[in-house]
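Student: sequence and predicted structure, then a few things I'm wondering about:
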Amino acid sequence: MNNIKNKFSIKDLENLTGIKAHTIRIWEKRYNLLTPKRTETNIRYYDLKSFQKMLNVSFLNNNGYKISKIATIDENKLPLLVREIASQSNIESHAINTFKLAMLNFDQALFYNTYEILLKEKGFSEIFYDIYIPLLTEIGLLWQTNTITPAHEHFLTTLIRQKILTSTEQVQSAQINKSTKTFVLYLPDNEIHELGLMFINHEIISKGYQSIFLGQSVPLESLTDLQNYYDEIIYVSYFTVKPEKEEIEDYILDFDKMLLKTPKIEFWVLGQMLNCVDTENLPTNMRAFSSIQSLLSEL
C-alpha cells in the first residue's frame, strides 16, 4: 500500500471530484459530511476513504440528489446507491470516477472489471468516445495541477493502450479492404502522445480501409518510403505538443515539398498545436480537423 496516494488536500478533492473547495467546506460545517485529519504540523488533509466518499457524493449530487438528502444516507450505503443509479442511467460518470479511483490506487483489477462491465453495455468505440476521451481530458488537467503524478498518468494510459490494441487486433482479423487508398498514421519527431492516433487507426480499420500505423517520432524522410509501395496515400498525424510553435509552419512547408507531390497524396492532421497556424491557408491536399470525430466522419 506504500505506493497508493492516501493523503489529499482540499484542492486535490476539488480537482478530482469537480466540487469546489468552498462548497466542500460549507458541506463540512453544515452537514458534517467530512472530517478532515491533520498532520503533525496541523495541516488539514483528507484520507482515501474521504476521497471515495466525495466521488460518490459528487455522483449523486450530479444525478439530482440534494446535499441535505445525501448527508442523511448511511455512509456504507452510498456506494450501493451509486451503483444502482449507474446501472439505470449515467453509467459514463460512474465509470469515469471508478477509473480515477483505479488510477490513484494503481488497481489494475478495478480497471479491468470496470471495462468488462462497460463492454456489456457499449461497443469499444462508444467506450472510447463516451468515457476515455473525457477521462483523458480530466487526467491531463489533474497532471497539470500536480494532483496526480506522471506514474498515475502512465499507469492509466498504458491500460487504455492495451485495450485499443486488443480491439484493433480483433477488427483487423475481420478486415475487408474496400478502397485503393492507404492510410499511413504517424507522429512527428519527439511526439509521444499516441492514444488518439491509435484510436483513429482502430476506426479506419473497422471501416474496412487499409491502415499502416507507424507510431511515435517518425522523421519526414521515412514517410517518403511508403510512396514506393502505394499510389494513393492519406497521411494522418496528431500534433499534441510537437512540432513546437516556432517550428510548425516550417514543418508543414517541408511536408508539402517532400510528400504532397501528386493529387493522390493527402495529409490529414489534428491536434492543439494547429492553433499556432492559419488552417485556412494550408497547402493543397492538406486538411486540418478540430476533433477525432470530425476526421472520422470523412471516411
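Tutor: It's in.
Student: C-alpha only now, for contacts and for neighbours.
Tutor: Noted.
Student: quick one, helices of the stretch 151-299 of the chain?
Tutor: For the stretch 151-299 of the chain, helices defined by DSSP state H, counting those that start in this stretch occupy the ranges 195-206, 220-223, 248-259, 292-296.
Student: packing partners of the third one?
Tutor: If you count contacts as 3 or more CA pairs under 8 Å, 6 or more residues apart in numbering; DSSP states H and E, helix 248-259 packs onto helix 220-223.
Student: show me what the helix it packs on is packed up against.
Tutor: Taking 3+ CA pairs under 8 Å, 6+ apart as the contact cut, helix 220-223 packs with helix 248-259.
Student: now do the buried residues in the helix it packs on.
Tutor: 248-249, 251-252, 255-256, 259 (16 or more other CA atoms under 10 Å).
Student: stretch 291-299 now?
Tutor: Result for stretch 291-299 [16+ other CA under 10 Å]: buried residues 292, 295.
Student: just how off-centre is it within its chain?
Tutor: Computed by CA atoms, centre = their mean, to the nearest Å, the separation of stretch 291-299 from the middle of its chain amounts to 17 Å.
Student: what does it rub up against?
Tutor: 196, 200, 203-204, 207, 268, 270-271, 289 (CA atoms under 8 Å, 6 or more residues apart in numbering).
Student: buried ones among the residues you listed?
Tutor: 196, 200, 203-204, 268, 270-271, 289.
Student: what does stretch 210-226 rub up against?
Tutor: 177, 179, 181-194, 198, 201, 204-205, 255, 258-259.
Student: let's see the ChimeraX selection covering just the buried ones among those.
Tutor: Buried residues within these, by 16+ other CA under 10 Å, are selected in ChimeraX with:
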select :181,182,183,184,185,186,187,188,191,192,193,194,198,201,204,205,255,259
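Student: and which of the buried ones among the contacts of stretch 291-299 is nearest Thr166?
Tutor: Glu203 (13.1 Å; CA to CA).
Student: ok, Glu153 touching Gln144?
Tutor: No: the pair Glu153 and Gln144 fails to qualify as a contact (CA atoms under 8 Å) at a distance of 10.9 Å.
Student: the two: which has the busier surroundings?
Tutor: Taking neighbours as other CA atoms under 10 Å, Glu153 and Gln144 compare with Glu153 leading, 17 against 12.
Student: any figure for the gap between the residue nearest to that one when sequence neighbours are not counted and Tyr132?
Tutor: Closest residue to Glu153 apart from its sequence neighbours, by CA to CA, 6 or more residues apart in numbering: Ile139 at 6.8 Å. According to CA to CA, to the nearest Å, Ile139 stands 10 Å off from Tyr132.
Student: how about Lys245?
Tutor: Taken as CA to CA, the span from Lys245 to Tyr132 is 27 Å.
Student: and these two? which has more neighbours close in?
Tutor: Tyr132 (20 against 13).
Student: including distance to Lys37, could the buried ones among the contacts of stretch 291-299 go into a markdown table?
Tutor: Output for the buried ones among the contacts of stretch 291-299, formatted as a markdown table (distance: CA to CA, whole Å):
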| residue | distance to Lys37 |
| --- | --- |
| Gly196 | 40 |
| Ile200 | 46 |
| Glu203 | 48 |
| Ile204 | 51 |
| Trp268 | 52 |
| Leu270 | 46 |
| Gly271 | 42 |
| Phe289 | 48 |
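Student: put this beside the first:
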Amino acid sequence: MNNVQVNFSIKDLENLTGIKAHTIRIWEKRYNLLQPNRSDTNIRNYSLSSLQKLLNISFLNNSGYKISKIANLSEAEIPIKVREIASREQVEDHAINAFKLSMLNFDQVLFYNTYNNLIENNSFSHIFYNVFLPLLNEIGLLWQTSTITPAHEHFLSVHIKQKILLNIERLQSLEPKPVTKTFILFLPDNEVHDIGLLFINYQLRSKGYHTIFLGESVPMDSLVSILEFFNVITFISYFTVSPEVKHIPTYIKDFNELLLGNDKTNLLLLGPKFSCLEEDLQLPKQVTVYNSIENLVKDL
C-alpha cells in the first residue's frame, strides 16, 4: 500500500471517531493511549496510525470494553481483539471504520478486502442499508466540517457506485415481469449524487420491474418524450443538493403540470433536501415524498 501522509487535529479525530475531544485528552493523560505530536505553539496533531488506533479503541469501547481494560492491551493486541469481536458481532461497525481508513489512505485493497469479507455472509442490500448508507451519512458530515477533501469523498463514492453497478449487471439475466409499469429514474438539473438512485434501480431490478435509469442532471422538459413510449409510468428522483429548498414546491408544481397529466403517471421523491423543508409540502395526489430508500422500496 502506498502510504499517504496525513496529519489530523484533535477536532478531526472527534469527527472521524465520534469520541469527544475532551474525552480523547483525558484518555491521553490518564491512560497514555495516544502520543500526539505537538507544533511549536503546542497544538496537538495526530498521525494516521493514531487515528487507526483510536478507531479500534472506539470499537472496543462501544463493544463493552472498559477503557481501563483497553489501556492494558499492547499496540499489537488492540487490532487482534477488534478482529476477534468483529468476527462474532458488530461487523458493520468494524467495516465502517475500515472503509473510513481506506478512504483516508486512498487504499483500494483495504476497501475491496473489507467488502469481500462482508459479502461472504450478507446480502448486498444488507450491506448497503447497514454499512454504506451510515458511512455515506458520516462522510457527508466530515466533508462539511472540512475533515476530508472532495477527493476523499469521490474515492469512496466511486467504489460504492462500482459495487451497485456490478450487482445491477448480475440481474440482467433475470426474467423480467410482464411490463405493466415502467420506472423512470432521474436526477434534476444540477444534481449529480446518484448513489441512492442507483441503489433504488438495483432494488427494482431485483424485484423484476422494468426500469430506465437516466442518471444525473436531467432537464424536466426532456422527460416529456418518454410519455409517448410507455402507458403506465412512475418517475423517481432523489434531491441531495438540487433543487434549492425554496424552489422545491415550484419544481413539483411544474412537474405535475407538465408530466402528470393522467392517473397513470406518478412521481416518487426522496433525499436530504426534504428534511430541510420548514413546513409540510402541499403535494399533488400523484406525488409522494419518502423519508428513506427502504420505505420507498417497501411500497413498490
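Tutor: Nice, I can see it. Source: prediction; values computed, not measured.
Student: just give the TM-score of the two.
Tutor: After superposition, the two chains reach a TM-score (TM-score structural alignment, normalised by the length of the first structure) of 0.96; 299 aligned residues with a CA RMSD of 1.5 Å.
Student: redo the helices of the stretch 151-299 of the first structure as TSV? Include distance to Asn2 of the first structure.
Tutor: Shown next, in TSV, are the helices of the stretch 151-299 of the first structure (distance: least, CA to CA, whole Å):
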stretch	distance to Asn2 of the first structure
helix 195-206	29
helix 220-223	45
helix 248-259	43
helix 292-296	38
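Student: contacts only, for Tyr129 of the second structure.
Tutor: Contacts of Tyr129 of the second structure (CA under 8 Å, 6+ apart): Glu294.
Student: how about Ile10 of the second structure: what's its closest non-neighbour residue?
Tutor: Ile10 of the second structure sits nearest to Ala21 (CA to CA, 6+ apart), 6.0 Å away.
Student: what sits against the counterpart of Thr168 of the first structure in the second structure?
Tutor: Under the alignment (TM-score structural alignment), Thr168 of the first structure pairs with Ile168 of the second structure. Taking CA under 8 Å, 6+ apart, we find Ile168 of the second structure in contact with 201-202, 205.
Student: wait, which of these is closest to Ser173 of the second structure?
Tutor: Arg205 (10.6 Å).
Student: residue in the first structure matching the closest one?
Tutor: Using TM-score structural alignment, Arg205 of the second structure pairs with Ile205 in the first structure.
Student: that match is in contact with Gln172, isn't it?
Tutor: Yes: Ile205 of the first structure lies in contact with Gln172 (CA under 8 Å); the separation is 6.3 Å.
Student: can you tell me the centre-most residue of the second structure?
Tutor: Centroid-nearest residue in the second structure: Leu136, 2.5 Å away (criterion: CA atoms, centre = their mean).
Student: ok, and the closest non-adjacent residue to Pro249 of the second structure?
Tutor: Closest to Pro249 of the second structure by CA to CA, 6+ apart is Leu281, at 7.0 Å.
Student: run a quick neighbour tally on that neighbour.
Tutor: Neighbours of Leu281 of the second structure using other CA under 10 Å come to 12.
Student: what's the answer for Ala95 of the first structure, then?
Tutor: Ala95 of the first structure has 21 nearby residues by other CA under 10 Å.
Student: sticking with it, tell me its helix or strand.
Tutor: Per DSSP states H and E, Ala95 of the first structure falls inside helix 91-104.
Student: now that helix: which residue numbers in the second structure?
Tutor: Going by TM-score structural alignment, helix 91-104 of the first structure sits over residues 91-104 in the second structure.
Student: mean deviation, that stretch versus the first structure?
Tutor: Following the fit onto the first structure, the mean deviation recorded for stretch 91-104 of the second structure is 0.2 Å by mean CA distance after the TM-score superposition for the first structure.
Student: so which residues make contact with that stretch?
Tutor: Here stretch 91-104 of the second structure has contacts from 52, 55, 59, 82, 86, 107-111, 114-115, 118, 130-132, 135, 148, 152-153, 155-156, using CA under 8 Å, 6+ apart.
Student: recalculate using a threshold of 6 Å.
Tutor: Applying CA atoms under 6 Å, 6 or more residues apart in numbering, the external contacts of stretch 91-104 of the second structure come out as 110-111, 131, 152, 156.
Student: in those, find the pair that's most separated.
Tutor: Longest span within those, CA to CA: Val131 and His152, 17.4 Å.
Student: who has more neighbours out of the two?
Tutor: More neighbours surround Val131 than the other of Val131 of the second structure and His152, with 21 against 18 (other CA under 10 Å).
Student: which residues touch the more buried one?
Tutor: For Val131 of the second structure, counting by CA under 6 Å, 6+ apart, the contacting residues are Glu92.
Student: a strand runs through it, doesn't it?
Tutor: No: counting by DSSP: H, G, I helix; E, B strand; the rest coil, Val131 of the second structure is located in no strand; its state is helix.
Student: check the offset of the match of helix 91-104 of the first structure from the chain's centre.
Tutor: 12 Å.
Student: same thing with stretch 131-138 of the first structure?
Tutor: 4 Å.
Student: and the spatially most distant residue from the centre of the second structure, how far is that from His22 of the second structure?
Tutor: Here the centre of the second structure is the reference, and by CA atoms, centre = their mean the most remote residue is Asp40, at 38.3 Å. Asp40 of the second structure is 22 Å from His22 of the second structure, where distance means CA to CA.
Student: before we move on, what about Asn61 of the second structure?
Tutor: 16 Å.
Student: specify which residue of the two has the higher count of neighbours.
Tutor: Neighbour count, other CA under 10 Å: between Asn61 of the second structure and His22, Asn61 has more, with 15 against 12.
Student: remind me which helix or strand the more buried one belongs to.
Tutor: Asn61 of the second structure belongs to helix 48-62, assigned by DSSP H and E.
Student: list the buried ones in that helix?
Tutor: Neighbour-count burial for helix 48-62 of the second structure [16+ other CA under 10 Å]: 48, 50-60.
Student: next one: stretch 153-162 of the first structure
Tutor: 153, 155-157, 160-161.
Student: tally of neighbours for the closest residue to Asn190 of the second structure other than its chain neighbours?
Tutor: Excluding its sequence neighbours, the residue lying closest to Asn190 of the second structure (CA to CA, 6+ apart) is Ser217, at 5.0 Å. By other CA under 10 Å, 16 other residues sit near Ser217 of the second structure.
Student: swap in the one 10 residues further on?
Tutor: The number of residues packed around Leu227 of the second structure, counting by other CA under 10 Å, is 13.
Student: repeat for Leu142 of the first structure
Tutor: 17.
Student: do the same with Lys81 of the second structure
Tutor: So Lys81 of the second structure, with other CA under 10 Å, has 15 neighbours.
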